[in-house]
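Chemist: sequence first, then the predicted structure, then my questions.
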Amino acid sequence: MATDQSSIGRSVLLRQFLWPFITGFWVVFVGVCIWGGGALAQLAWAEQRAPDDPLAYQIQQLQLELDALATLTPVILQPSELAQAIGDAVYNTAVWAATGTLRTLMNIPGLWRENAANDFIRHHPDPGGTYAQKMFQDTGHSWQRLVVANYTLATRTAMFLAMLPLLALTTAIGLTDGLMARARRRANAGRESASLYHRAKLGSTGLLITSYLACLAVPSLTQPVWVLVPVAVGVGGLVRVQGGYFKKYL
């Protein structure tokens, strides 16, 4: 029994120690999958719309979306500057990760490097970093298309983040009206509905996630207001349902 309890104690301590790393891993993994999927979607749309010159089509589309982003009124941050910062962060992270991986594989001193068949790996002071730079230069057209797709996704992310003040407003209105409805329901001894509350809670989260994924995947987003305003209003309505059917007694 003592052994079982000590084993349980160690496993609990281990989970408490590892959960930040596990959470961070899944956040990074999901983020890479979403961003990579969005980039592949943009490449596929460009191939379909302009098979002769997809890079020129992507650049033209990016410029149109940047012009649309510039029309949004800044509240906290300038949307154009935010898009540039997001795009630069993703680009620099990708280059840093690829360069670091190649340096790890090619720069580690030891018997493997000393006995490598390639003279470049044996004698160059930084074969991994040099090879990474050459790789990015030689990819040419394909790499440029990925870079443009990255900044297109960054622009759309900035559009979505520009909705946050409107989302906060509709959420506050929906919550206030919902709590007033809850107060009337309590005063009249009305029934609460945990089913509606939980479905509205899941619906508001799901609406935000699916709308963001749709923004990344659509071929064009030159009219963000027609997308962002209905999403904010829909979330506000779902929050109103949550407030109205919250627990009768706290």
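Modeler: Right, received. Where do you want to start? Predicted model, so just to flag it, every value in this text is computed and none were measured.
Chemist: CA atoms for contacts and neighbours, from now on please.
Modeler: Noted.
Chemist: same for the top helix by length along the chain, what does it pack against?
Modeler: Secondary structure of the chain per DSSP state H: the longest helix is helix 2-49. For helix 2-49, the packing partners by 3 or more CA pairs under 8 Å, 6 or more residues apart in numbering; DSSP states H and E come out as helix 54-70, helix 141-161, helix 194-217.
Chemist: name the helices or strands packed onto the shortest one?
Modeler: So the one you mean is helix 54-70. helix 2-49, helix 79-106, helix 141-161.
Chemist: for comparison:
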Amino acid sequence: MATEQAPAQRAEQKRTGLVGTLIKLPFTLLWILILSILTSIVIEWVGIYFGWFSQTGSEHARETMVSELGYLDSQFTRSLLVSSPVQFAQTFVDTTYQWLFVKTGIAGWVEYGADEVGWAGTFKTYLQAAMFVTLMTMTRCVILILTSPLFLLAAVVGFTDGLVSRDLRRFGAGRESAFIYHHAKRLVTPIFLTGWLIYLSLPFSIHPNLFLLPCALLFGLMIAVATSSFKKYL
């Protein structure tokens, strides 16, 4: 009786695990966004304190934010998700700025007496840098949203290629490796989430394609490896 119930229990656990993962995914992405903003702010503040940047004060953060917005204007003129990506990005960033900094009074306080000296002026410089970094990260978040079909396409191609390789191995009496399957399966989600975390936290401007294309390629490759090494018979 116990052996008959075991497969049903394992199937139920798999379904529960899949549903739980889908439910936790939005909260995981939100956590990554918050962690990326905090990490970027800390890096920017440390860079200002130790003079890592050629620009003074919060100018480095402002120029990075402007560069990220420039990528949207020049590279993301069309999208599968929205009709006007640039307008969508501007609305998204402006809404974030209004709710986080204007309605809370932070923007007005920073702009008032911006030429102050002493600890008050220094504090306002760091706070202004944090504002620019937050808007820069939100801009990159929009870029990730607009390029999400790229990761979906990589997943579909990797899954399809993996199924073909699995069938060739199945009908060709090839050997299967549980070691490769389990390790490739474990790497799929970390590659996806870690790639987003690193991209959102970078303290300098980078073209999205230089980072997202290799990340999507590696993401699809891990799905292909995991699918192709799946056991022959269910």
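Modeler: Perfect, thanks for sending it. Computed from a predicted structure; not experimentally measured.
Chemist: how close are the two chains, by TM-score?
Modeler: Here the TM-score for the pair of chains, by TM-score structural alignment, normalised by the length of the second structure, is 0.68; 195 aligned residues with a CA RMSD of 3.2 Å.
Chemist: returning to what we had before: of all the helices and strands packed on helix 54-70 of the first structure, which lies closest to Ala217 of the first structure?
Modeler: helix 2-49 (5.4 Å; CA to CA).
Chemist: and the angle from the closest one to helix 194-217?
Modeler: 50 degrees (axes from the mean of the first three to the mean of the last three CA atoms, to 10 degrees).
Chemist: let me know the angle separating helix 2-49 of the first structure from helix 79-106.
Modeler: 120 degrees.
Chemist: re the thing from before, which of the helices and strands packed on helix 54-70 of the first structure is buried the deepest?
Modeler: Comparing those by mean neighbour count (mean count of other CA atoms under 10 Å), helix 141-161 ranks first with a mean of 21.
Chemist: show me what that one is in contact with.
Modeler: Applying CA atoms under 8 Å, 6 or more residues apart in numbering, the external contacts of helix 141-161 of the first structure come out as 35, 38-39, 42-43, 55, 58-59, 62, 65-66, 69, 79-80, 82-84, 86-87, 90-91, 136, 212, 215-216, 221, 224, 228.
Chemist: switch to 7 Å and redo it
Modeler: 39, 42, 55, 58-59, 62, 66, 69, 79, 82-83, 86-87, 136, 215-216, 224, 228 (CA atoms under 7 Å, 6 or more residues apart in numbering).
Chemist: and the one residue sitting closest to the centre of the second structure, how close does it get to Ile145 of the second structure?
Modeler: Centrality entry for the second structure: nearest residue to the mean C-alpha point is Trp196, 2.3 Å, by CA atoms, centre = their mean. Separation of Trp196 of the second structure from Ile145 of the second structure (CA to CA, to the nearest Å): 11 Å.
Chemist: likewise Arg78 of the second structure?
Modeler: From Arg78 of the second structure to Ile145 of the second structure the distance is 13 Å (CA to CA).
Chemist: then Trp99 of the second structure?
Modeler: In terms of CA to CA, Trp99 of the second structure sits 20 Å off from Ile145 of the second structure.
Chemist: and Ile23 of the second structure, by the same measure?
Modeler: Noted for Ile23 of the second structure: a distance of 19 Å to Ile145 of the second structure, by CA to CA.
Chemist: and Leu153 of the second structure, by the same measure?
Modeler: Leu153 of the second structure is 14 Å from Ile145 of the second structure, by CA to CA.
Chemist: then Asp94 of the second structure?
Modeler: Distance from Asp94 of the second structure to Ile145 of the second structure, by CA to CA: 17 Å.
Chemist: the equivalent of Leu207 of the first structure over in the second structure: what's it in contact with?
Modeler: Aligned by TM-score structural alignment, Leu207 of the first structure pairs with Ile191 of the second structure. Contacts for Ile191 of the second structure were tallied using CA under 7 Å, 6+ apart; they are Phe219.
Chemist: what's Phe151 of the second structure aligned with over in the first structure?
Modeler: Match for Phe151 of the second structure (TM-score structural alignment): Leu167.
Chemist: distance check, the closest residue to Ser204 of the first structure other than its chain neighbours against Asn188 of the first structure.
Modeler: Distances taken as CA to CA, 6 or more residues apart in numbering place Val235 nearest to Ser204 of the first structure, at 5.2 Å, with adjacent residues excluded. For Val235 of the first structure, the distance to Asn188 of the first structure equals 27 Å [CA to CA].
Chemist: looking at the two, which is more packed in?
Modeler: Val235 (25 against 9; other CA atoms under 10 Å).
Chemist: and the gap between the aligned partner of Val32 of the first structure in the second structure and Arg166 of the second structure?
Modeler: By TM-score structural alignment, Val32 of the first structure lines up with Ile34 in the second structure. Distance, Ile34 of the second structure to Arg166 of the second structure, by CA to CA: 39 Å.
Chemist: ok, Phe179 of the second structure next?
Modeler: 15 Å.
Chemist: give me the more crowded residue out of the two.
Modeler: Using other CA under 10 Å, the more surrounded residue of Phe179 of the second structure and Arg166 is Arg166, with 23 against 10.
Chemist: number of nearby residues for Phe159 of the second structure?
Modeler: The number of residues near Phe159 of the second structure, taken as other CA under 10 Å, comes to 21.
Chemist: check which helix or strand covers it.
Modeler: helix 148-171 (DSSP states H and E).
Chemist: for that helix, list every residue counted as buried.
Modeler: 148, 150-151, 154-155, 157-163, 165-166, 169-170 (16 or more other CA atoms under 10 Å).
Chemist: likewise stretch 204-220 of the first structure?
Modeler: Those would be Ser204, Leu207, Leu208, Tyr212, Leu213, Cys215, Leu216, Ala217, Pro219, Ser220, for stretch 204-220 of the first structure by 16+ other CA under 10 Å.
Chemist: please name the nearest non-neighbouring residue to the third one.
Modeler: When you say that, I think you mean Leu208 of the first structure. Closest to Leu208 of the first structure by CA to CA, 6+ apart is Val231, at 7.2 Å.
Chemist: tell me which residue of the second structure lines up with the one you found.
Modeler: That one, Val231 of the first structure, aligns with Cys215 by TM-score structural alignment.
Chemist: which one of the buried residues of helix 148-171 of the second structure is nearest Ala2 of the second structure?
Modeler: Arg170 (30.5 Å).
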